[in-house]
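Undergrad: have a look at this fold, sequence not included:
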């Protein structure tokens, strides 16, 4: 019998692609959604209402594996104090609700897989960061710490729990890459800040395959970095995108002070330096199909 995979955040960037790949592999996929329970194509949609602490009980009965991807977009709005709370609660509250419902259910999950982010590590210059590197007290790091602590509750239920600390996800139509390529296509591309800050990135298909590996490989437990083995600097990233699109770069770097003026604290998304190790992920036997940035971009824009 094919396993049933329940996804939160299924209609998001990663969720949609992951759903397609799961179905191609023969898995049954369900989504938790704020809409009424129904079928969306061949996806079973179950209702949940986090503020009201409601989940369709059939969702828990359906699930052999839960993959938690839900969360408000980090870069969708400026980081007011209210928005920061929304970003945290949109990740933590849903997991807490799932935990309470699974705890009180007779259904035994095979695995719980939760998204996290390399923002856990904060701004770390040239340091190569493995999963044991300590967090910082910056907002993104604190958010990820709370996110992961919520996921860790599933360990109390003797459910194998995997946390995927994700770098910049590369996709042609959604996420950061279209925003980066837009000025480059117009001939107005430039590196940001010093350009020396490291970017840990991953092709969306590699990320989706890692999520699947996380529940298929029974030896995986705890936290894993989801990023290419070859991080690049902001300057290298910008130049590689431009070369792939056959565009020239001629403008000077965008000064950090200008980005801070426009974006406020949210400028840390593009100015922080995070260089992550993929060694622990590779040691599970996982192989990156797109380990080099040029190959990843060529596959995206072919």
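TA: Okay, I see it. Given the structure is predicted, the values throughout are model-derived calculations rather than measurements.
Undergrad: going by C-alpha atoms from here, please, whenever you check contacts or count neighbours.
TA: Noted.
Undergrad: any idea how far the closest residue to residue 39 other than its chain neighbours is from residue 282?
TA: The shortest distance from residue 39 to any residue other than its chain neighbours is 5.6 Å, reached at residue 45 (C-alpha to C-alpha, 6 or more residues apart in numbering). Distance of residue 45 to residue 282, computed by C-alpha to C-alpha, to the nearest Å: 34 Å.
Undergrad: show me which of those two is the more surrounded one.
TA: Higher neighbour count among residue 45 and residue 282: residue 45, with 24 against 15, using other C-alpha atoms under 10 Å.
Undergrad: quick check: buried residues in the helix or strand hosting the more buried one?
TA: Taking DSSP states H and E as the definition, residue 45 sits inside strand 43-49. Of all the residues in strand 43-49, those buried under the rule 16 or more other C-alpha atoms under 10 Å are 43-48.
Undergrad: next, the one to line up against it:
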């Protein structure tokens, strides 16, 4: 009988891709959804509502694996106090609710895998390459990711194998990060942000889905893993590569740091700072990235 994977955030950009990968590999998929959706032979939808602390318990009790992808977008709105609280709670509350169901019913899982982010290393720009042993930063991104991962570690106390996938910027065709930024570049208004020296850790969505697949299949995977290509992509390199693909060299001046701080507020840290992250740990498990050339990846995503 096919094993079942329960996804939070299953209707989002990454979740939709991951659902297809899981089904292609013989799993059935359950998805927590805020609205009613029609089930299919391989996908079952269950209601949940974080505002009322509700999850249909059957979704958890029937799962063999759980993958937690849900969370409010980091760069969707200005970081007001309320927005910061939503960003944090949307990541932690689902884990706490799932934990309570698991504990109450003495339910075990083959694995609990959660998204995390390379933002745990902070909104800092340096030449340092961060590994999974690099201490979390004390800024908003760092502390948010640390509390996120601490919630995952709580599940581990139930003797359930846990893995935390620290993700960089995710590239995909007409989706995610590129969906937001491509229109301005396509129109000829691409520009470098700030100094342009900030690193941009990235990964193609198909590689990311394969890492999640490996995380549930490989019983040796436990703890945190960086999920991004380790290269020297900076904001300037990315911007110039993208504009070249649209047939022009960037002609606009760099968007000044102070302008972005005025427009974006504290959230400007997310685009003005960035460090590299090592992928050595996940590669030592036998994982091989299929998408490592920035220009080729962007061509794939644009066509």
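TA: In hand now; what should we look at? None of these values were measured; they are calculated from a predicted model.
Undergrad: hang on, the earlier thing: need the buried residues of strand 43-49 of structure 1 in TSV (columns: distance to residue 140 of structure 1).
TA: As requested, the buried residues of strand 43-49 of structure 1 are exported to TSV (distance: C-alpha to C-alpha, whole Å):
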residue	distance to residue 140 of structure 1
43	32
44	33
45	31
46	30
47	29
48	26
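Undergrad: and which of those is nearest residue 296 of structure 1?
TA: Of all the buried residues of strand 43-49 of structure 1, the one with the least separation from residue 296 of structure 1 (C-alpha to C-alpha) is residue 43, at 28.8 Å.
Undergrad: need the contact list for the closest one.
TA: By C-alpha atoms under 8 Å, 6 or more residues apart in numbering, the contact list for residue 43 of structure 1 reads 28-31.
Undergrad: kindly reformat those as a markdown table containing secondary structure and distance to residue 204 of structure 1.
TA: Converted to a markdown table, the contacts of residue 43 of structure 1 look like this (DSSP: H, G, I helix; E, B strand; the rest coil; distance: C-alpha to C-alpha, whole Å):
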| residue | secondary structure | distance to residue 204 of structure 1 |
| --- | --- | --- |
| 28 | strand | 21 |
| 29 | strand | 18 |
| 30 | strand | 20 |
| 31 | strand | 19 |
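Undergrad: who wins on neighbours among those residues?
TA: residue 31 (27 neighbours).
Undergrad: I figured that one hits residue 9, correct?
TA: Yes - counting by C-alpha atoms under 8 Å, residue 31 of structure 1 touches residue 9, with 7.5 Å between them.
Undergrad: roughly how far does residue 135 of structure 2 sit from residue 117 of structure 2?
TA: 13 Å.
Undergrad: and the two? which has more neighbours close in?
TA: The neighbour comparison of residue 135 of structure 2 against residue 117 (other C-alpha under 10 Å) goes to residue 117, with 25 against 13.
Undergrad: what's the top helix by length along structure 2 in contact with?
TA: Secondary structure of structure 2 read by DSSP state H shows that its longest helix is helix 81-104. In this structure, residues lying in contact with helix 81-104 of structure 2 by C-alpha under 8 Å, 6+ apart are 8, 50, 53-55, 57, 60-61, 68, 70-74, 77, 107-108, 144, 147-148, 151-152, 154-155, 158.
Undergrad: now swap in stretch 159-168 of structure 1 and tell me
TA: 108-118, 120, 148, 151-152, 154-155, 176, 199-202, 211, 214-215, 220-227.
Undergrad: so that stretch corresponds to what in structure 2?
TA: Per the alignment by TM-score structural alignment, stretch 159-168 of structure 1 matches residues 160-169 in structure 2.
Undergrad: any idea how far apart the tips of the matching stretch sit?
TA: Stretch 160-169 of structure 2 stretches 28 Å from its first residue to its last (C-alpha to C-alpha).
Undergrad: stretch 149-169 of structure 2 now?
TA: Terminal residues of stretch 149-169 of structure 2 are spaced 18 Å apart (C-alpha to C-alpha).
Undergrad: buried set for that stretch?
TA: For stretch 149-169 of structure 2, by 16+ other C-alpha under 10 Å, it's 149, 151-153, 155-156, 160-169.
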